[in-house]
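> here are the coordinates; sequence isn't available:
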């Protein structure tokens, strides 16, 4: 380059700098436009072959000008031009140029801004990608990389706040953790990264509810000892206060909430002197924690009301201080609306609810389509209209308020984000139509709301949650499911009622079964989807098991070294669940597969009654009913109201029956030793008589009339009971009047079976009747543990006699028999032998895990054999053997959990999910002297029925065995003969 050319380049560069600085200071008017043109001319004069870095700087100067003008006028065209120029700068800069990381950062900021304006998810995805590229350009152990990762984590959090994507919050935790690991402990910047990591864990807790996230967040915050910078300290205190609020929600202890308010006030005092323009964010923290304090009381007095007043006044100040363009302003409007609505509910001052409606409408107007908060905002608006309608203070607006509330709830309930907000809105929609039927357009509107509630149950109990979390959520919504069934029956929609009855029960059990569902039909048309679903289902099933094994109880401290293990296993499960949901949704869009893995429809459900009527009993808060499914003489459902039954009666009978069993010491096969518990004396005759009068007697006429001719030598009709709630703990098969010889009793009139779900009867029902002959002679595996090899497990001497009696029946016959006794009954040996035997008899202790039924176990010689170990798809049909029968001669193998009685949380249901078609179990612990006799008569009858060509008469065989033992111990000795029950087909 000549000297003239060199000085010409310098002169043009000088003019470029002058033009840029002047244009930035004077963004409007003719002069600024002239300067823009001058920038354009000088950049062209420099040319692409001279000074590439200067050319890039010219491009970025243009971009800076457009950025500043955008920030002033919020013109999207300026932002678009800025992004175009920043893309050019990235494009022309070589990959080895260290400045490229800076350019990636600038472009990410602009793309993020455009996403907040327009809501195009492609922008935020691209912004995150450029942030990742920025971080990858920097040295692995350099603090500049930690800052780049910090910015990447903030992008993930921003995306999560707007889209609610699971991947975003999971990725944020990962990159913030990486940033923390890079920075040395003595680096003052580490406080920033620790705070952000704790905040990301706080967001993940709010999303998934895992207590371990709060524990880990507090652990990271505890490492911060001194923060001289006021802004950083305020951020730390804000995060700490939010986690205290989370702890209050989790544990319900007021001290956490008081600490949260105190810490949030300290954060405000810290930020005000040095950064007064940021006060609004910390005022918002105090406002929200005060509101949470107000929510603590069901019947608030003046002391509690002052917290609501403070929350409202602070939120007004927050709104005044929050910049118009700030994204948090919409959340502030929403909060204000809620606070005004709450004050209206307390004072009934009409302007308050009108102000609430106004703020809700402003907040919704500002949200772009696809924002994750839309269900929450629409639900809030609906509640404001609903409260005004209920107050009767504006009668002229009643019809309008009803229509507006209904529309808002409808929108909130059908959006694709925040299932808890959706469920809450659907519940409010149901209440709205039920409370004001005269304003509802038709009775169908109420049923539609109930339908949406049932549809949302699997989302509320999402398969990505831990098992304990799913059961917790199911417990909250079970009454709503029963109410939906009752509403359909009230409207005489019997078929719909049966579908909803099935859809609202054994949800977690059904999820586990779906993970193991065969993909044969799907594979015929769409093999790639079948392969993908089998892969992700197996991975999800395994990850759920691993997470449960690593899970520490919520109130226990987790050693710091274990946080990563627990966190990683939970993260894998959630990401697998998200992928699984996406695949299932895609399959349901394929031709003919709309109902893929959905609750069976009514035509399918008829098939459950091929071997006799199935009686489904729904106990809601308002009414109780029985639905009797039958196929004889034609498929139909008979609806029988049960006026003598109520939830209160069922709960009372359950408690009385439990007290009776305790007083009789029905724990003799319990594996633990301990002092006997004091029980109240209860009258079992009264319990069984009331069960007969309220439940059994009203349905018996339909059972007798619609039972197909039995193939067994038994002349009694067969019935399958499908119950829930407290009835799941009561012996309907033994109900009756026992105080006189002429009293009618269930046991004398029918043979009984039970099922946790109707769908559990379908696989066998689809292939033929219950009595279809097996294709081969039975092979029985008996596992007996008279002397377990563990000192903590009590011996079961009666199992020696039990195994000997069974062996005698099978010896010399064509039926194969294998006995694994005591030391031979190791977990490895049992698993191996199970794969060759379609029948199994387990004469050993059992343990029930009510948090995760798949962790329930049989206590073998060397260790516990958990259900999950043989319920994976690869184990359910090993060596081509179809599992047919399991006899669980162990303690309490058919006892559920009173917290989730509709969820089939017991070993018997677990064996059904493992693929066994019939399971014999006990409702409570049985005596060592009873089990051998029952087992002997059961197998003798079962083999006789098979040899007579009458198939697998499991329920009849058990009925005969129980009748035999009843005669020996006496009919009034209910604790001895009643516990034996049959599950399945």
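That came through fine. Source: prediction; values computed, not measured.
> can we go C-alpha only for contacts and neighbour counts from here?
Fine.
> can you pull out the strands in the stretch 101-250 of the chain?
Counting by DSSP state E, counting those that start in this stretch, the stretch 101-250 of the chain forms no strands at all.
> let me fix that: the chain
614-619, 624-630, 636-641, 718-722, 751-754, 779-784, 816-821, 839-843, 845-847, 857-859, 864-866, 885-888, 918-922, 980-984 (DSSP state E).
> nearest to residue 541, of those strands?
Each of these has some distance to residue 541 by C-alpha to C-alpha; the shortest is strand 864-866, at 14.1 Å.
> distance from the closest one to the middle of the chain?
26 Å (C-alpha atoms, centre = their mean, to the nearest Å).
> what is that strand packed up against?
Judged by 3 or more C-alpha pairs under 8 Å, 6 or more residues apart in numbering; DSSP states H and E, strand 864-866 is in contact with strand 857-859.
> before we move on, back to that, would you reformat the strands of the chain as CSV and include distance to residue 912?
Shown next, in CSV, are those (distance: least, C-alpha to C-alpha, whole Å):
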stretch, distance to residue 912
strand 614-619, 17
strand 624-630, 21
strand 636-641, 25
strand 718-722, 15
strand 751-754, 12
strand 779-784, 17
strand 816-821, 22
strand 839-843, 13
strand 845-847, 16
strand 857-859, 14
strand 864-866, 14
strand 885-888, 9
strand 918-922, 7
strand 980-984, 7
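> looking at those strands, which is closest to residue 368?
strand 614-619 (42.6 Å).
> residues in contact with the closest one?
482, 485-486, 501, 608, 624-630, 645-647, 719-725 (C-alpha atoms under 8 Å, 6 or more residues apart in numbering).
> what residues sit buried inside it?
For strand 614-619, the neighbour count (16 or more other C-alpha atoms under 10 Å) marks 614, 615, 616, 617, 618, 619 as buried.
> about what we covered before: buried among the contacts of strand 614-619? Need that as a selection in PyMOL.
Typed into PyMOL, the line below selects the buried ones among the contacts of strand 614-619, using 16+ other C-alpha under 10 Å:
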select buried, resi 482+485+486+501+608+624+625+626+627+628+629+630+645+646+647+719+720+721+722+723+724+725
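> then this one, side by side with the first:
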């Protein structure tokens, strides 16, 4: 080929020659002179060492040239012109690196050892690209086929193959690659001759074995990896980096095997290996070794979970401290490590209970919070841990600042956490615990309500399985139980049982929380037994608490409380079922509980108190004063062991007082009685005690002091009354508040009697104070409603948005209980979810209303907004006539006569509690006898009994009051009747004060001794309620429109509940009322005179819908008084079975134009629930609260025919001279109507009905 041949010409010539050599036997073509010339000239165009980029573009020419020199080398004699072999290796190595695969097999062993090839193999192996890794694998397999089994470099090619297979496994996950890699590493180790590569091969084999262990979990692979790494450490000199890598790897693998097997020897070996490296290298700062410090610290922390050995915990903390010192501040693992140190400080405190360890925990947690990146899950964890630590330090030292910080940090942890997940559930549970603790020590109900809300939310966030769920369920059960103790809401204890059972179900046998869940459920069931009296509850509690006590190992911090729960259940079972063995076993449980605390007074208090209760029970059986003395001492010790702010202290004090009085009854030692009084007084004054417990203590103290110290007794009773609203706060539903108040009936009267007997103050002062107490302690529910029913005109002018928020919250709280608007429960619902939207949100709404009221009262001029009126405001209500407030005590009663000039006290010695109870019972039986046509077993006729009671009522109460007021006779003119407002309260509310008089011997003169012949009577539950009725002037523009509800028949009642004269009453109303909106129960044929169209059906919804448009509402129907729950007393309308029109139905009704409600039905002013007499819960007061200024009600069943006469006469007198209706004359109109019926004005013969008060005395007027 000529000297002017181009690169292309030369490349084609060399490729063709190489092809001929390969296609035909013999190598002569490689030795031709022209061939060598072409190759040498082509070499000048493709030399990688001269121009690498050009060579890469001409790699095919490079490969042809390399093959040519390889053939030429083979053609020449051995040892002749080795330059061709070197050129072939150099060029073909370049081609291998450039990605060429068609290379001489026999030359591969030499090529693969070239530095450029080794580098390329390493890059392709670790590239993560399966195609490149496959190239290496193929090349190595070809190379191994060209290499003799005993060749010294064979182990190198096996290592390359194994490493490539291992990496391709990591990329593609083929198990066959991994198995082959393991075999290849093993073969490489076998083929290695001088041992120089043993450390590298052992490290590789260890890596492959660890991958296979991770894939299959085979322990033999993990063991093999440990052996390999130990051998690698032995094969490499300590100063060799491979030795360091082997030792570091050995530490990691030993830790891995420790995590799998918890084999202590592995952890110790790992620690020794790392310590040896640290000592040899004089430090922990090696970037490879430093992470092992973190792993070792974590491993020792894991080991501690099993061994509970402080040595293990401290070793782990030491490694972590070293890691922190060895890493820069911006290292992310450093922050994690600081967090772990905080958790390990926590664990150390839980073992040692040393205050110094708790302080260290707080400090470590604070450091972690500062270090860990804000917004991360770890940051939230450590903020939460800091909150928990502060709570524990509060438990230990009682510093309020720690408790406030606990709430703040645990709340912050919740705020830092996503809305769902186990982390949020855990933080919510911690926040609930801190709020629960603050409630326990500060007694704020909103803390307990918020804790319950947090636990409910935690259950929504928590996974269906896991510790967080079991803990949240158990804690929710406990919180509900505490709220039951606080407010006695039966639904709370029932839900506590349901949730407690779920907690046990979520903690199966062997679960760390099972024993605690069992103990909690046992306590809840024991408490519910006090309500349910179901023996099964108590028996289950005994079984569960026994199992719980067995589930806690000796020395466990919860074991003493579990033993106490067991003993408590046994003690309750003894007290109710009388098995002495239960009492003996209970005493033994309490003694074991005290012993198991190890003398820790912080955990002994409950056990001491419970043992005292059990000993007191035994003393009742044995008359052994030694048991009483020991019990008194135990209660005193329990008191002294807790802080003054601890709610348990109140319980211990009341228990000690009760035991002292038990002893006093045997010994008559005044010192015992005096100590009891002191203990009760302290308990009553303790702000941390529940309101009900404090009221009980104050009332008992007052009773003990009454005979010896009237002033101190009065102080205690006053305190009890002032606590009454706290027993029934707004966050409770109406029924729960009624139950809470029902057990305290008569408290206000008791306190007022003591105040009136307290000679420390002038009589006028005592009278005013007694009036305040009766206003505060009677009709508590009504007063709560009145608090938020005031005129909002001024507030709307000042801040409309604030007024609207107030009205919205008030309306929500006033809604009656009913079916939840939420959909039916799905299969995913769980215990702990709210029972209904209204019930669940009521506490939150109540707290929001309280906050809104506080905000309103901060406005200038609104400081007393929605507050109870001052005495001066009460006195102002007497400007239109005196208001007489009765109070009945054991030794006589009093009348507080409120006039515009002040309050005067009138003793009524014959008005005793016992006599009033007896007279009320006689009167009630007489009414029932007349109603049902039987004499009820009375010795005289029932009408005579009624007259006798009215005579007594005149002599004991009404007569002396009217005389004292100077109201001695009937006024001269018919329009000049004086008015009196009666506030009977409690027992006296069962009797018709307005009808009191001497009817058995009527005189027929103007000086007749009856109330009806001297004054116009009205009633009001409290003076404040009277002020509410007068809060606005009559709306004259609406005085003509009236809603008339008529029920001549009633579906579902016997004989259809027929009232024959209802339609006649409606006809009367049509004559008197210019605009009638009629709702009448339909029948087959509309009665004549009612129009051609059928009126609307009188359902509850229809009535409530029309009330706002009418100023007058008249009901002619049946009425029922509920003797169990007066809020269920009802007007019997069309849908009385499905949607009854009850007292509670009117809770949410706010009427701005209402004037007169006339309830021509039975029992509409009667409260027949003896336990709630002080509350004045009946339909008459409900209509008054809804906004009616005047309400006409009835105390007992009324005669259907007489009802029509009374209504006709009433509305006749309501008319003015111009023919319009003046509802302000309602009291006088009813007064005149009753007199007319009594005196027989409708009768033709000269006779009257005075001897039959049943017919006319039931009617009363309430309101303005």
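Done, it's in. No experiment lies behind these values; they were computed from the predicted model shown.
> just give the TM-score of the two.
The TM-score (TM-score structural alignment, normalised by the length of the first structure) is 0.81; 927 aligned residues with a C-alpha RMSD of 4.7 Å.
> circling back: format the buried residues of strand 614-619 of the first structure as CSV; extra columns: distance to residue 346 of the first structure.
Formatted as CSV, the buried residues of strand 614-619 of the first structure follow (distance: C-alpha to C-alpha, whole Å):
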residue, distance to residue 346 of the first structure
614, 49
615, 47
616, 43
617, 40
618, 37
619, 34
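> check contacts around the closest residue to residue 150 of the first structure other than its chain neighbours.
Spatial nearest neighbour of residue 150 of the first structure, excluding adjacent residues (C-alpha to C-alpha, 6 or more residues apart in numbering): residue 176 at 6.0 Å. Residue 176 of the first structure is in contact with 149, 150, 153, 193, 194, 196, 197, 200, counting by C-alpha under 8 Å, 6+ apart.
> adding distance to residue 952 of the first structure and neighbour count, write those residues out as CSV.
Output for the contacts of residue 176 of the first structure, formatted as CSV (distance: C-alpha to C-alpha, whole Å; neighbours: other C-alpha atoms under 10 Å):
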residue, distance to residue 952 of the first structure, neighbour count
149, 64, 27
150, 65, 25
153, 60, 30
193, 65, 24
194, 63, 24
196, 62, 28
197, 59, 27
200, 56, 27
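> count the neighbours of the residue opposite residue 924 of the first structure in the second structure once aligned for me.
By TM-score structural alignment, residue 924 of the first structure lines up with residue 1196 in the second structure. Under the neighbour criterion other C-alpha atoms under 10 Å, residue 1196 of the second structure is assigned a count of 25.
> verify the stated contact: residue 1196 of the second structure with residue 1163.
Yes: between residue 1196 of the second structure and residue 1163 there is a contact under C-alpha atoms under 8 Å: 4.5 Å.
> wait, isn't residue 112 of the first structure in contact with residue 124?
Yes: with contact defined as C-alpha under 8 Å, residue 112 of the first structure counts as touching residue 124 (5.6 Å).
> higher neighbour count, the two?
residue 124 (26 against 22).
> which position in the second structure aligns with that one?
Under TM-score structural alignment, residue 124 of the first structure pairs with residue 406 in the second structure.
> might you report the residue contacts of its match?
386, 387, 388, 389, 390, 391, 434.
> rewinding a little: closest one to residue 47 of the first structure out of the contacts of residue 176 of the first structure, please.
Checking the contacts of residue 176 of the first structure one by one against residue 47 of the first structure (C-alpha to C-alpha), the nearest turns out to be residue 149, at 35.6 Å.
> and that closest one, what does it touch?
With C-alpha under 8 Å, 6+ apart, residue 149 of the first structure has these contacts: 131, 132, 135, 175, 176, 178, 179.
> closest to residue 562 of the first structure out of the residues you listed?
Taking the contacts of residue 149 of the first structure together and measuring to residue 562 of the first structure by C-alpha to C-alpha, the closest member is residue 178, at 16.8 Å.
> the closest one: neighbour count?
Residues near residue 178 of the first structure, counting by other C-alpha under 10 Å: 18.
> so it versus residue 153 of the first structure, what's the distance?
According to C-alpha to C-alpha, to the nearest Å, residue 178 of the first structure and residue 153 of the first structure sit 10 Å apart.
> ditto for residue 67 of the first structure
23 Å.
> hmm, back to that, quick one: buried ones out of the contacts of residue 406 of the second structure?
386, 387, 388, 389, 390, 391, 434.
> output these in a markdown table; the columns should cover distance to residue 1001 of the second structure.
Shown next, in a markdown table, are those (distance: C-alpha to C-alpha, whole Å):
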| residue | distance to residue 1001 of the second structure |
| --- | --- |
| 386 | 83 |
| 387 | 79 |
| 388 | 79 |
| 389 | 81 |
| 390 | 79 |
| 391 | 76 |
| 434 | 72 |
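> which members of the residues you listed are the farthest-apart pair?
386 and 434 (11.9 Å).
> what sits in contact with each of those two?
406, 410.
> now do the contacts for the residue sitting nearest the centre point of the second structure.
Computing the C-alpha centroid of the second structure and ranking residues by C-alpha atoms, centre = their mean puts residue 452 first, at 1.2 Å. Taking C-alpha under 8 Å, 6+ apart, we find residue 452 of the second structure in contact with 432, 476, 479, 480.
> show me what contacts the third one?
Looking back up the chat, that one is residue 479 of the second structure. Residue 479 of the second structure neighbours (C-alpha under 8 Å, 6+ apart): 436, 448, 451, 452.
> next, the distance between the ends of stretch 267-275 of the first structure.
Using C-alpha to C-alpha, the distance between the terminal residues of stretch 267-275 of the first structure is 12 Å.
> pull out the buried residues from that stretch.
Buried-residue list, stretch 267-275 of the first structure, by 16+ other C-alpha under 10 Å: 267, 268, 270, 271, 272.
> residue 279 is in contact with the last one, correct?
Translated: residue 272 of the first structure. Yes: counting by C-alpha under 8 Å, residue 272 of the first structure does reach residue 279; the two are 6.0 Å apart.
> list residues touching both of those two?
What both residue 272 of the first structure and residue 279 touch, as defined by C-alpha under 8 Å, 6+ apart, is an empty set.
> picking that back up, quick check: the gap between the closest residue to the match of residue 124 of the first structure other than its chain neighbours and residue 180 of the second structure.
Distance criterion C-alpha to C-alpha, 6+ apart; nearest residue to residue 406 of the second structure, sequence neighbours excluded, is residue 387 at 4.0 Å. Noted for residue 387 of the second structure: a distance of 54 Å to residue 180 of the second structure, by C-alpha to C-alpha.
> done for today, thanks.
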